[in-house]
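*Asks:* what's the 3D shape of this:
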Amino acid sequence: MSDSETTPFLAASSSTKAADPDARVLDEQSETTPLLSSSATPRYDGEEDDARNETASIAPGETDTVSVKSTKDKSIPRPSLIAVIILSLFALGVMIGAFFVPAAVEEYAKQAIVLEPTNLSLVSITTNGVRARIQANFRFDAQRVENEHVRRLGKAATWLVGSIGTEDTKINVYLPDYDNILLGSAAVPPLDVSIANGQNNAVDFVADLIPGDAEGIRTIANEWLEGRLDMVRVQGKADVQLRAGMIPLGTHSIVESLTFEGNNLPQLPAYNITRLNFKEIPVSESGKSQTEKWAMGVEVTVKAFNEYPISVEIPELGFEILVPGCGPTDSPIVVASAVTHRTSVKSHAEVAIDADGLVDKLPEPLIRACPNSNSSPLDLLFEKFLGNETTTVLVRGQQKPGGDTPAWLSDILSSITVPVPFPGRSFENMIREFSLTDVHFKMPDPGAEPEDPESNPRVSGTILVLAGLPSEMNFSLNVTNVRANADVFYKKQKLGELNLKEWQQANSTQFPATEGGEATLKIQSRILDAPLNVTDADVMTDVIAALLFGGRGVMLDINALVDVQVQTVLGDLVVKGVPAEGKIPVKPLGKTLPGLAEPKVGNIEILDTTSDSISLRALVNITNPTPYSAHIPFISIHFEKNGTTLGEAQAENLDITRGNNTNLVVSAKWQPTMGGKDKGRDVGRELISQYLSGYNTTITIRTHRGSIPSHPSLGESLSRLNFTLAAPHLRLPGKDEDEKSHFIRDATFHLWSSTAQFTLASPLKKNMLYIEYVNATALYNHTEVIGTIEYDLPFAAPPGVSRTPRLPVAWDLDSVGYDKVEEALGGRMKLDAKAVVGVRLGRWRERVWYWGRGIGASVRL
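*Replies:* I've put the predicted structure just below:
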C-alpha cells in the first residue's frame, strides 16, 4: 500500500487519539496489546526475551525517556517492523470494513435496487383494514449505480452474502409535512430474496394494510382532489430483523423518505357515463309498511380503464350525492343517496361500476332563490346541464351506509368529497314540431312612447309543440305553465324578440316510446298579447314583402329560453332556461289577397272641407281570407297615384277577424296638394275623373314614419313596399247591381222642349253635392253625336237618388244619332255621355271629366 493511500488514515487516527488521551490508553489496552502478544514470533539470535520485554514495555505513542533512549541506542529488528506493518494493515482493514464498506454497500443498495409492482389485489376487507396480495419483481441492477468504486464494492458484498431474509415486519408510513400524521401501516410476512446482481425475485405475499389517522387521509385526499397538492412527502419507519441464511444479522431501524411530485401522483381515470336512467319507483314510508309513495330512481353505469396494476373487489358502498350551493362558501346540498353494486376491478382492464340512486324529495335549500338573485341552486344546475355545459356534482361516502361496510372504511369515505364532472347535453333536436295557430296581432298603442312596452306589436295564438323526450327520462311529467324569451329570425337575420314574461297556462300529453321510436311530449299553450319587439324594421319589411308578393310561405326561426312549470313525483318543479329552437311557418298572403285588397266603401260622411282637401269618414267592408286576425289601435297610410301622394287614410281600434269584416270605420283625407300644388291637383283630378267614369282605377297605399307613431322606424321601413290595389267600390243606391255601379242612372230626353233630365245617385248619406256647370255631349254608339249640353247654373245633388233640373240640349239634327232618338220616341235607348263638370263640396271645388257608357235613356215629346 503506498504512502498516499495509508497516510490519510494514519493521520486521522493519530489526531483522534492525541485529542483524547483517555481514549488512546483504552485503545492501546483493548486492541494493541492483545494483538502484539498473540503475534510475537521466536527470535533466532537468542535475544527473544529481551526483545519481547522491550517491545511489551514500550507502548506505541509513549514518550518516556527510557523508550526514547532505547530507540536511539539500537535499531528496530526486522521481525518487529513486519509485525508493525501487518498490524497497521489489519487496523486499516478493520476501519475500512467497519466504516467505509457498509456505507458504500448502503449507497449501492439505494441506487441499484429495482422494485416493479406487477399486481396489487384485495383479498378481503377486514374490520381493521384490508388484506392485500402484493406481487412484484425485486432485483439489484448494478448499472444504475453511478460511482464505479461503490458499484464494485456493492457487487462484491452482495455476491458474498448471496441472499438475505427478513422476519415479520411492521411498516408505519407518516406524513412529515402534516405533523407526522400516521398515514397507515402494513404487516409484512417473512421474506427471502437473492441480492446478487441481476438476479430477479418474484415476490408474492399477503399483507395486512391498516389505515392510520382518518383526518390525515382526508386532508391529503381533499387537497389532491382540489388540485392543491403539488407534492407529498411520506416517511416509512420499520424495525427490520435481517438474517443471512440461518445467521441473524440483528435488528435494524430503517427510516426512508420519499417525495412524490404532482406530475407523478396518480390521477383520477377518465370515465364515461354509458347509462343514465331516471324512473319512478315506489318506496314505503317509515312506519307505514302498507303505504307507498313514489320517488325518483336513478340508474347509472360508469366505465373507466384501470391503467394501474391493481385488482380489487369493491363491496357495496353507500354514497351521498350533493350539488353546490349558491356560492363557493355555501355548504353543498344533499339531493340523493346512491349505492354501488359489488364491482370487480381488474388490473389494466376496463371497469364498469353500476349504481342505483334515490331522490325522495327536493330539499328546501335546493329550490330556494339565492340572495340577490331570482335563481336557485337547482336553476343554476339546470342552466348548465341544459346548455350542454359540464356541471359538477359532489360524491361523498355515507357515514352509516349499513350492510357489511367496515366502520373504518365508512369513516374515511364520509370525510372525502369527490367532485365529479357531469356532462350536459344538447337539446338542439328536441323540438320535433312547432306551430302557431289562431294567430291574432295587436298593433302598438299609438299614444305609447317608443321605449314603452306598449309600443310593441302584440301576438296572441296557440302554440303547439311536439318534443322528443331523452331516452334517460322514463317518468311521467305534466307541463302546467310556460314562459319564454324568444329571438325571432328570418333568413338568419334577427327580426325581433318575443317576450313572454308572464306565466302562460299550458297542458301536456305524454306518449310512450314506440318500438324503434322515442317517447314524445305534446305541449299546448295559449299565449295572450305577447309583445313582439321589432329590432330590425328592414327585416320586418322583407317578411311582409315575402308574404304579400312571394307567393309562398315564410319560415321564421325561433331561439328561446323557456321556463317550464312541471309536475313530477318529486312535486312541482320550475325548470328555467330550457333552450328551445323551432320554426314557425307563416302562410303566404299573395294568393288569397284579392278579397282583402278590394274593399267596398259605403256610408260616406264628409267631416270637413277646405279649398284643396276633403276630410271624410266611411264604412268599409273587407274579407280577410288569411288565417290571421288583428287588432289595430291606430294606423295611418298614404295613398298615391304614380308616385304622387294624394291623401291619407287612418283607422283606429280596428278588429280584423278571419272571413267577412263589415262596417269598419275608416277616416280619410283627400289632399292632392300633399304631392305638389300643381302636379298633385292634376294627378288627383285625373284619378277622380277615371273613377267616376267607371275605369278600372288603382291606387297605391304606402306607410310612412307616422303610420305607427310608437314605431316610426317600422313605418318608414315598410314604406319601401309598393302595395297597389283597386280603388274601393262605392256603394251607390239603386235597385240592382248594375245600377249601383253608375253615378248617372238614366236620362229622359224631351224633343219639343229640347231638354234632358238625368237621374243621379250620390254616395253621400248626409252631405249635399253641388254641380256648378255642365258641358256635355250625348253620343249614340260611342261615336254618333246626338246633341250637346252647356249649363252654368249650379244645382244640388242631395244624398241618395235625385233628378237634375231640365238641362237645355242643342240637337245635331243632321246626325245619325238624332235619327235614332226620333226612332226611340216613346221608348228607351242606350246612349253615352261625355262631359266636363264642375263640382263643389263645401269649400272644395274641382273640375272633372266624365264619360258614361250604356246609359238608359227615355225619349218623350
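*Asks:* all contacts plus neighbour counts: C-alpha atoms, from now on.
*Replies:* Will do.
*Asks:* ok, residue 586 - how many residues close by?
*Replies:* Residue 586 has 18 neighbouring residues, counting by other C-alpha atoms under 10 Å.
*Asks:* Tell me which stretches of the stretch 301-450 of the chain form strands.
*Replies:* Ranges of strands in the stretch 301-450 of the chain, per DSSP state E, counting those that start in this stretch, are 310-314, 317-323, 333-340, 343-345, 349-359, 391-397, 417-422, 431-442.
*Asks:* So which of those is nearest residue 846?
*Replies:* Closest to residue 846 of those is strand 431-442 (C-alpha to C-alpha; 39.5 Å).
*Asks:* rewinding a little: quickly compare the strands of the stretch 301-450 of the chain and say which is most buried.
*Replies:* strand 317-323 (a mean of 22; mean count of other C-alpha atoms under 10 Å).
*Asks:* hmm, back to that, same list, the strands of the stretch 301-450 of the chain, but as CSV with distance to residue 384 please.
*Replies:* Shown next, in CSV, are these (distance: least, C-alpha to C-alpha, whole Å):
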stretch, distance to residue 384
strand 310-314, 32
strand 317-323, 13
strand 333-340, 17
strand 343-345, 31
strand 349-359, 20
strand 391-397, 6
strand 417-422, 10
strand 431-442, 19
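*Asks:* Second input sequence below; structure requested for side-by-side comparison:
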Amino acid sequence: MSNGEASPLLPSAKKGKGIDRSPDESIESTPLLSSSSETPGYDGDSPEPVRDDVSIRSRHSHPPSIHDAKKKTRRWPSFIAMGLLGCVAIAIIILAFIVPDAVQEYAQQAAVIEPTSLSIDSITTDGVRARIQANFQLDGSRVKNDHVRRIGRASTWVANQLGSEKAEIDVYVPDYGDILLGSAIIPPLVVSLRDGITTQFDFIADIRAGNVEAMRMIANDWLDGRLDTLRLNGKTDLNLKSGVIPLGTHTVSDTLIFEANKIPAIPKYNITRFNVEDGPLNGSMLVDMSLSAFNEYPVQLDIPELAFEIMVQGCADTDPFIIVAEASTGAIHVEPLSDVSASIYGIIHELPDSLTRACPDSSSSPLDMFLKQYMHGEPATLFVRGSSRPDGDTPKWIADILASVTVPVPFPGRTLDGLIRDFSLTDVHFTLPDPFADPDDPASSPKVSGNILVTANLPSDMNFAINVTNVRATADVIYKTKKMGELNLRKWQHANSTRVDGKGSDGPILKIESRIIEAPLNITDSDVFADVVQALLFGNKPIRLDVQALVDVKVDTSLGELVLKEVPAEGKIPVKPLPKGTIGAITPKIGSLRVVDSSPDSITLQALVNVTNPTPYTASVPFVNVHLVANGTVLGDGTIQNVDIRAGNNTNLLVTATWSPSKDRPSGRKIGRELISQYLSGFNTSITVKPHLNTIPGQRVLCEALSRFNATFAVPRLRLPGDPSGENSHFIRDATFHFLSSTATFTLVSPLQFNTLYLDFVNATALYNHTEPVGRILYDLPFAAPPGESQTPRLPVEWSIGSVGYDAVRRAVGGKLKLDAYAIVDARLGNWKESLWYQGKGIGASVHLT
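*Replies:* As a prediction, this is how the structure comes out:
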C-alpha cells in the first residue's frame, strides 16, 4: 500500500507555517470509508479533494473527536439547499412581477423597424397583395433606464428568438366609431431578440380594404383641414414561440397617433406636357397631358388604368361641384425614391349652363373665377373624383374608394403677361366731354374711337380653333412710366380674328381687329397729359404711349362661346407729333357773321368758320369755351358746340364769340378798341386762343392741362360782298366828291348779313399822296350801314384850300384819283357802342363838279 492509502481521508490539521505528515500515527486509526449514515447525499457540491502527500494538522494538539466530524458533514447540504430554494423563489418573483414589465419597456424602446421596400405584387378583388421588406433589430442603447436595459438584454439573450404563426391584423379608427379601416394577413415570422442583431423581413401580405365610408370620411376631413390627428388601433391574436418552446396565444393591441402634418400629402408635381385640341365630335375637346412627381417613399407598385371626373367649384362652397371633363390615366409604374411619370387623357364635352351662368349677385360665373386665377398665374383648384362609371377592369373596391373621395388638386396657373405682342391704334377720333352730363356718366369724359389691331401669341399647346368675336377692356394709359389716364371700354366692341401659323420655332399668332367707338378716356394726371400735348405740338419724334389693360374677350370654340375675363395685356401706341406749322395751317376763315346779343360794353356774335385740319386725327366737340387774348388781356371768349372736326377742310363750323374787353381789366376796352381798329383798317392782327379752367365744364384735370397751352391765329378776314376771294379788305368800296357843293358820299360794304351797323359820329380826313390833306368831314348825325353795299348820305366836306391835295382834287373834276382816309367814328351795333379809328389807303374817289 502506498503512503496515500496509509493516510486517513480527513486527517486532522494543525495551524502552523508548514504542513507535515506525523510518522507516529497508525494506519488503522481512521477507516477508509465512513458509514452510510454519516455520508451526505449528492447535491452537486463535493468536499475539496485532499492531496495524498499532504496531512492537515488540527489546530489543537489532540486529535478531533468523532462528534465534531459528524456535525460538519450535516451543515453543507443544508446551506446549499436553502440557497437554491431562495434563488428559485427570487427568480419566480422577478420573472413573475419584475421582468415582464421591464422586458416590455425594453422592447418598446429598443425596437427599431426600418421599412426598406413596399411593393404591390398584385391587385385582388378585395384588396392588394403587397410585398413588404424591412429590417428589425433591438438597439439597447435607445433605452434610457439602466436597470431596464440590463434586464432586457439578459432576457432577450436567453430567449434568443421569437416566432409567430400566421396572423391577421385588424386596424380600427377609434375616433370614427371604431370602424374597421382594413385588415392584413401576415405570414409566420421569426425575429432575433439579441441586441444589435438585424432580422431582415421579406414576405407577402394580403391586405383587404375595410369600411369604404370610413375611408371617405377620413380622407375628406384630412383634405378639408379638419383632421389634426389620426388615431389608429391595431389588434391581433399572436401565437408565439421561442425556439421549440410554445409561448401560447396572446392578444396584442397597440395604438398609433399620426399628426396631420405627418400624414403623407399629395406630392408636388410638374406638368411636362399639356396639349388641347378639337375633339372628333362637335362640341368636344381632347386634353393630353403628362405629369411628373417624385416618389419620396420606399414604395413600389403598378397602378392600373383609372377613370376620373374633373370638376370645379360652384358659385358657393355649399353648391355641388360642376363636372367639366372626364379623364383616364394610363398604367403607372411607381418605383421607390424616384420620379414617376403619368399620362392623362381627358375629354371635355359641351360646357354645362351651371358653369357659364353668372352667380347670384355677381357678374362672374364659376368658369370666370377659375380662369381668372389661372390667367393671373395663381394656382387654380380643380377637384378630382373617381368616375361614377369606371372601366370594367377596375376592381370594385378601388372604384368605390375613388368615387367616394374628392381631392382638390392645384392646377398651376399660367400668367398671360406678354401674350399681347403688338398693339396699335389707327384712325383715331376724339370726342370731348359733354359738359351737361352727370359726373358718373361716361359722356362726362373725353372719348376715343379708333381701329385696334392686336397681335397675340398663342400658347403652343392650344391647338384648337378659336375666333375672337367681341372685346372690352379697362386700360391704363402711361407716358414715360407715369399714368396719364384710364381708357374704359365698358361696352362690348365687335371684333374678328385670324390665326396665323408661326414660322420655324415661333408659335402661332392670333391677329385681332376691332373698331372701338367712343371709349371714355379719363385724364387722371394733368401734368402728364400736358407733357403729351407739348410733345405732340412741339416735338419732332413720335411719342409712345404704353397701355396696360385687362381685356375681356368673347371667343367661339368647339365648346361654344366662352368669355375670358381680365386677360392681362400690354401694348404700345406710337403717336406721331403734329407736323411743323400745323397751327398756322389751320387758316380759319369767316363765312358769315351775325349779332345775337349785345350790351353797351359787350356783344355776342355767331360766325360760320371754315378751318383746315392738317392732322390725322378727328374730333367731336360737344362744348368748348376758350378765352380770346391780346396783349395779355382777355378781350372775350369763343365757344364751339356740337361740332365734328374731320381731317382736311371743315366748312361752316358755328362759332359763338362774346366780345367784352372791359371785363378782364379797365384797360381792356382800350386794347380791344385798338385791335378792332387795326383789323378794320386791314392791318395784320392776331389773337390768342387760350383754354382756361372751365374750358370743358366738369373736367378740371383736363382743363388744368389744356390751360398751359395757347395758340395764336391771324384774325381771319371777313368776306365782303362782291369780293369772293376775300382779299379786298376795304370797308369803303369807293367815294364820290361833289366839288361845288362841298359834299361827299361813300359806298360802304358791311360784312354783316343779318344786322345793320349804325355810325353815330364821323370825323374823317382825306389825304392825297398819303400825306397831303384834301379835306375834312365832320358829321354827327347817325346813319345806317345795312348788310351788303350801301351809300352814305352826303357828308359835308371842309376843303383844305391851298393845299396840294385840294389842287389835286380840283384838277380831277370829272375824273378819278386815289385817296387815303383816316377817320374816327362812333359805331353802334345793337346796344353795343364803341369809338373806333379807321385808316384806308388807295380808295378810289370820283370827283364831280356838282
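*Asks:* Out of the strands of the stretch 301-450 of the first structure, flag the one nearest residue 366 of the first structure.
*Replies:* Judging those by C-alpha to C-alpha, what sits closest to residue 366 of the first structure is strand 333-340, at 6.8 Å.
*Asks:* quick one: the closest one aligns where in the second structure?
*Replies:* Aligned using TM-score structural alignment, strand 333-340 of the first structure spans residues 322-329 in the second structure.
*Asks:* Output the residue interval of the second structure matched by stretch 223-237 of the first structure.
*Replies:* Under TM-score structural alignment, the counterpart of stretch 223-237 of the first structure in the second structure spans residues 221-235.
*Asks:* the helices in the second structure, which residues?
*Replies:* Ranges of helices in the second structure, per DSSP state H, are 3-6, 66-93, 99-110, 146-159, 212-223, 353-356, 366-375, 396-404, 526-538, 582-585, 668-680, 700-706, 804-811.
*Asks:* Of all these, which one comes closest to residue 177 of the second structure?
*Replies:* Short answer: helix 212-223, nearest of these by C-alpha to C-alpha, at 9.2 Å.
*Asks:* out of the helices of the second structure, nearest to residue 283 of the second structure?
*Replies:* With C-alpha to C-alpha as the measure, helix 353-356 is the member of those nearest residue 283 of the second structure (13.9 Å).
*Asks:* Quick one: the residues in the first structure that that closest one pairs up with.
*Replies:* Helix 353-356 of the second structure maps onto residues 364-367 of the first structure, going by TM-score structural alignment.
*Asks:* average distance between the matching stretch and the second structure?
*Replies:* Comparing stretch 364-367 of the first structure with its match in the second structure after superposition yields a mean distance of 1.8 Å (mean C-alpha distance after the TM-score superposition for the first structure).
*Asks:* any idea how far residue 296 of the first structure is from residue 357 of the first structure?
*Replies:* 8 Å (C-alpha to C-alpha, to the nearest Å).
*Asks:* Next, show the common contact partners of those two.
*Replies:* Counting by C-alpha atoms under 8 Å, 6 or more residues apart in numbering, residue 296 of the first structure and residue 357 have no shared contacts at all.
*Asks:* Now the longest strand belonging to the second structure: buried residues?
*Replies:* Under DSSP state E, the strand in the second structure containing the largest number of residues is strand 482-500. Judged by neighbour count using 16 or more other C-alpha atoms under 10 Å, the buried positions of strand 482-500 of the second structure are 483-489, 492-495, 497, 499.
*Asks:* Looking at the residues you listed, which is nearest residue 268 of the second structure?
*Replies:* Nearest to residue 268 of the second structure among those, with distances taken as C-alpha to C-alpha, is residue 499, at 35.5 Å.
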